[in-house]
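In: return a 3D structure for these sequence lines:
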Amino acid sequence: MHKPATHIPQRQIRALYDATTIRVYQAYSENIADAALAQGTFVSPPFKMERMTWIKPSFLWMMYRAGWGFKDAGQTRILAIDISREGFEWALANGCLSHAEESASKEEWLKLKDQSPVRIQWDPERDLYLRPQEHRAIQIGLGKQAVPLYVNQWIQRITDVTPLAHRIHGLVQQGDLEGARQLLPQECEYPTPSLMP
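Out: Purely as a prediction, here's the structure:
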């Protein structure tokens, strides 16, 4: 059992993971979620293979993005997707930041962006009230050849965690933060490959 970090650096991947898989989250409409749960992976159609798809290891960042599954019709179902650690690390190694850092010229960044099938983005992590935190959560955008790899090779298991999201949200609304906290996935520091941007 991995212990959650007490002091969290600004950029650190935190996730629920084991020796072979890491859990990421996505939110979808009923028809995409039902097809994925029935097949054990995303099915095209209704899933669009040609579109960039964003995976998020942070449960609370997913809750912020999807409003606990109540935000809009396209994000009513929260899915937990267990993918291979090899696939996840391939995505990190083949990604570029979605925004140019100060140390790189715009031309260098645009060239790297064009060559990279994956985007890496760091956004403020969220607390139970979905307020932004000082430290960041990673989002990984899969495009080009990364999407078929994700759908056909990396995905090991898909679970509908919408009921869990609604239960935690209900406890937060009641002011039972301790009860809500106990239900959160225990995300711990992921041993980050050195290739990550």
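In: please count neighbours and contacts with C-alpha atoms only from this point.
Out: Fine.
In: burial count for the closest residue to A15 other than its chain neighbours?
Out: Spatial nearest neighbour of A15, chain neighbours left out: E187 (4.3 Å); criterion: CA to CA, 6 or more residues apart in numbering. When neighbours are defined as other CA atoms under 10 Å, E187 has 19 of them.
In: now show me the structure for the sequence below, then we'll compare the two:
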Amino acid sequence: MNTNYQQIRAHFDAKTITVYQAYSKAIALPAIQNNRFEPPFSFNRMTWIKPSFLWLMERSNYGTKSNQEYILGIKLKREAWEKILTIGVLTHPDPKLYKSASQWQELFDAAKIHIQWDPERNLKGGKLEIRSIQVGISRFLIQDFNENWIESIEDYTPLVKKINQLRKAGKYKEAKRLLPSEKLYPTPAAIAKKIGIQ
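Out: Predicted coordinates for the structure are as follows:
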């Protein structure tokens, strides 16, 4: 894999970075109201967050898949985001980052954060050469994520529906104008090297 194509592109400001998740109504509405997750959200299994809006659109089919009807934009504190990247382990044994497959396996088995690189998507759902990050937060850190890392949770569902309507009508230029602005995230050099950004 050419790590030059691995990038963190995101919507962020001085204090927060927005990551996206898709949930059912039962999970999403309380989260939007309280800026925190509560049951039936599961605190006992890994939850995946993605800073790429279009990657999640492809994954949730623009909020039309079962139990993924609500699209949430979760503003995380940037210090929390960088902390989780620091302790993350890739989901594959990249030989440029790990001395051996066995070393990677040992680190991966003990990891509380998983990091995966997947092809970025365009508005039509096509794969791009650039790879986008998704981060898995294990059950050991989910409470911390929920109680300490989140600044706010916003409902992106109406926006997603509007974008999808424009896509279906072939109005891709209009749809593109509505996308959340994403730019290259200034990942600290030590973290970038550890997770395969070069």
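In: need the TM-score between these chains.
Out: Laid over one another, the chains give 0.91 as their TM-score (TM-score structural alignment, normalised by the length of the first structure), with 187 aligned residues with a CA RMSD of 1.1 Å.
In: so how far is W55 of the second structure from the alignment partner in the second structure of the residue nearest to A15 of the first structure?
Out: By TM-score structural alignment, E187 of the first structure lines up with E182 in the second structure. Distance of E182 of the second structure to W55 of the second structure, computed by CA to CA, to the nearest Å: 12 Å.
In: could you identify the longest strand within the second structure?
Out: Ordering each strand of the second structure by length in residues (DSSP state E) puts strand 127-137 first.
In: mean per-residue distance, it to the first structure?
Out: With mean CA distance after the TM-score superposition for the first structure, strand 127-137 of the second structure departs from the first structure by a mean of 0.5 Å once superposed.
In: mind listing what's buried along that strand?
Out: Across strand 127-137 of the second structure, burial judged by 16 or more other CA atoms under 10 Å covers 130-137.
In: nearest to K96 of the second structure among these?
Out: Minimum separation from K96 of the second structure among those (CA to CA) is found for R131, which lies at 16.6 Å.
In: to which residue of the first structure is the closest one aligned?
Out: Aligned partner of R131 of the second structure by TM-score structural alignment: R136.
In: the closest residue to its match other than its chain neighbours is in what secondary structure piece?
Out: Closest residue to R136 of the first structure apart from its sequence neighbours, by CA to CA, 6+ apart: P124 at 4.3 Å. Using DSSP states H and E, P124 of the first structure maps to strand 118-126.
In: I'd like to know which elements that strand is packed against.
Out: Counting contacts by 3 or more CA pairs under 8 Å, 6 or more residues apart in numbering; DSSP states H and E, strand 118-126 of the first structure is packed against helix 59-66, helix 85-93, strand 95-97, strand 132-142.
In: which one of the ones you listed lies closest to P163 of the first structure?
Out: Of all those, helix 59-66 sits nearest to P163 of the first structure, with 12.4 Å by CA to CA.
In: after the longest helix seen in the first structure comes which helix or strand?
Out: Looking across the first structure with DSSP state H, the single longest helix is helix 162-174. Sequence order places helix 177-183 as the next helix or strand after helix 162-174 of the first structure, per DSSP H and E.
In: quick one: map L164 of the first structure onto the second structure.
Out: In the second structure, L164 of the first structure lands on L159 (TM-score structural alignment).
In: now K106 of the first structure
Out: When the second structure is aligned by TM-score structural alignment, K106 of the first structure is paired with A101.
In: if we can go back for a sec, may I see the buried residues of the longest helix of the first structure?
Out: 162, 164-169, 171-172.
In: which elements pack onto it?
Out: Using 3+ CA pairs under 8 Å, 6+ apart, helix 162-174 of the first structure is in contact with strand 77-84, helix 177-183.
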